[in-house]
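Asker: sequence unavailable; structure follows:
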């Protein structure tokens, strides 16, 4: 368990991983603020399925009590994701959420620190859309007819 302070906000983070066998595990994460106004629960299953192939499946649930005052905002949000790793370096993934938004992702690591990622995602019409794909938030209070198709090509460098 970890307690964090960011820009005056206090939140707690808890993580638990359970090793199912030599090549599989399931993990759980939980985040909340100090008043329990919002919570995030997520879980991921990871397993080896071949000589160098792996699968991962995940679920995330977000609840924000402070949004209940705004009828345009959904206080509950869930997302499913799955990845298939052809090798330890190359994967295809898909994400799907409660708003029928989806994302397809191709990722390749050249080494432990450098990767390229290409993705296609949608954000379908909604008066206000909160999307957990990356850090994107699409707001259209005056225009209720919004469909966003997004292509991304990213270079990832980890230090």
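Answerer: Here it is on my side, so go on. Just so it is clear, the model here is predicted, and its values are computed rather than measured.

Asker: every contact and neighbour count from this point should use C-alpha atoms.
Answerer: OK.

Asker: ok, now which ones touch the closest residue to residue 92 other than its chain neighbours?
Answerer: Nearest residue to residue 92, sequence neighbours excluded (Cα to Cα, 6 or more residues apart in numbering): residue 106, at 4.7 Å. Applying Cα atoms under 8 Å, 6 or more residues apart in numbering to residue 106 gives the contacts 90-93, 117-119.

Asker: ok, residue 80 next?
Answerer: Going by Cα under 8 Å, 6+ apart, residue 80 touches 57-60, 95-97.

Asker: please redo it, this time with the cut-off set to 7 Å
Answerer: For residue 80, the contacting residues are 58-60, 95-97, by Cα atoms under 7 Å, 6 or more residues apart in numbering.

Asker: among the residues you listed, name the ones in strands.
Answerer: Among the contacts of residue 80, the members falling in strands (DSSP state E) are 58-60, 95-97.

Asker: this is the other structure I want to compare:
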């Protein structure tokens, strides 16, 4: 599943001693973006339904690195900016067969462009998924992508995961990784990073970390060196009020282009 959210993801799970399982994640968010004398307000609503329960990995917002569960999802966003507005709707789903094959479809309709994405892949084992996607815009040529996702188990709930993606022309290649570990007691640490190589524009790289004071509360920080947007910094905090509701706050700044974002979010998981 490919959600390309700008806001900080908000995922909530139960605060009990054992792992909790849920079948749906529903998120809502508000982002205020300021750039010079202009500003924009974005409202977002999204939901995913899983046909088999997902279990937590310690902290209430952590899941398996590779999700292997058939699902349906949708996301809608509306942005009101100086001089106009824009909206974007995404609907999709993924099917995982018992023999390891998977297929997915995603349809996106927006004011800038409409696209259809088809995905086919194979789960060689629970820790290795390879897939091919074809993204077909209403205008312009279709583009094919190859993706490989691997999870290396480190014992208990700890792991280090890798994700590699390239287009069929090898004009752009991206490699990302996430390390998740239990520090002791009820504290955990997640560190993630990524690098994208572009043939004709500056390369991008990013690094971030999230520290869990408990299963319910965490703080995060990140940095991205973006070729198009310059240096990007973000700070965030999330907290689970009860078994089903979580909230978060985040601040994102882009120094080189004088852009600041303030983000609020809520998640309901059942």
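Answerer: Happy to help now that I have it. All values reported here derive from a predicted model rather than from experimental measurement.

Asker: what's the residue nearest to residue 92 of the first structure aligned with over in the second structure?
Answerer: Aligning on TM-score structural alignment places residue 106 of the first structure opposite residue 237 in the second structure.

Asker: name the SS class of the residue nearest to residue 92 of the first structure, please.
Answerer: Look at residue 106 of the first structure: counting by DSSP: H, G, I helix; E, B strand; the rest coil, its state is strand.

Asker: onto which residues of the second structure does the longest strand along the first structure map?
Answerer: Secondary structure of the first structure per DSSP E: the longest strand is strand 9-21. Taken onto the second structure by TM-score structural alignment, strand 9-21 of the first structure occupies residues 143-155 there.

Asker: mean shift between the matching stretch and the first structure?
Answerer: Mean deviation of stretch 143-155 of the second structure relative to the first structure after superposition (mean Cα distance after the TM-score superposition for the first structure): 1.2 Å.

Asker: any idea how far that stretch is from the chain center?
Answerer: Centroid separation between stretch 143-155 of the second structure and its chain, computed with Cα atoms, centre = their mean, to the nearest Å, is 15 Å.

Asker: mind listing what's buried in it?
Answerer: Neighbour counts over stretch 143-155 of the second structure (16 or more other Cα atoms under 10 Å) mark 144-151 as buried.

Asker: show residues contacting it.
Answerer: Counting by Cα under 7 Å, 6+ apart, stretch 143-155 of the second structure makes contact with 65, 127-136, 159-168, all of which sit outside it.

Asker: surely residue 96 of the second structure is in contact with residue 102?
Answerer: Yes. Using Cα atoms under 7 Å, residue 96 of the second structure is in contact with residue 102, at 4.4 Å.

Asker: which of the two has more neighbours?
Answerer: Using other Cα atoms under 10 Å as the criterion, residue 96 of the second structure and residue 102 rank with residue 102 on top: 21 against 18.

Asker: in which helix or strand does that one reside?
Answerer: strand 101-110 (DSSP states H and E).

Asker: before we move on, the earlier item: which of the contacts of stretch 143-155 of the second structure fall within strands?
Answerer: 128-136, 159-167.

Asker: which residues touch the helix or strand harbouring residue 156 of the first structure?
Answerer: Per DSSP H and E, residue 156 of the first structure falls inside strand 148-157. Strand 148-157 of the first structure is contacted by residues 113-124 when judged by Cα under 7 Å, 6+ apart.

Asker: highest neighbour count among the residues you listed?
Answerer: Counting neighbours by other Cα under 10 Å, residue 123 leads those with 21 neighbours.

Asker: not counting sequence-adjacent ones, nearest residue to the counterpart of that residue in the second structure?
Answerer: In the second structure, the residue paired with residue 123 of the first structure is residue 254, using TM-score structural alignment. The shortest distance from residue 254 of the second structure to any non-neighbouring residue, by Cα to Cα, 6+ apart, is to residue 232 (4.6 Å).

Asker: secondary structure class for that neighbour?
Answerer: Here residue 232 of the second structure is recorded as strand under three-state DSSP.

Asker: wouldn't it be in contact with residue 251 here?
Answerer: No. In this structure residue 232 of the second structure lies outside contact range of residue 251 using Cα under 7 Å: 10.6 Å.

Asker: counterpart of residue 39 of the second structure over in the first structure?
Answerer: By TM-score structural alignment, residue 39 of the second structure lines up with nothing in the first structure.

Asker: pretty sure residue 39 of the second structure sits against residue 33.
Answerer: Yes. When contacts are counted by Cα under 7 Å, residue 39 of the second structure is listed as touching residue 33 (5.4 Å).

Asker: so for those two, which residue has more residues nearby?
Answerer: The neighbour count for residue 39 of the second structure versus residue 33, taken as other Cα under 10 Å, is higher for residue 33 (18 against 15).

Asker: against residue 160 of the second structure, how distant is residue 30 of the second structure?
Answerer: Remark: distance between residue 30 of the second structure and residue 160 of the second structure (Cα to Cα, to the nearest Å) = 31 Å.

Asker: if I pick residue 160 of the second structure, what's in contact with it?
Answerer: 151-153, 178-180.

Asker: for the closest residue to it other than its chain neighbours, helix, strand, or coil?
Answerer: Leaving aside its chain neighbours, residue 160 of the second structure sits nearest to residue 179 (4.3 Å; criterion: Cα to Cα, 6+ apart). Following three-state DSSP, residue 179 of the second structure is assigned to strand.
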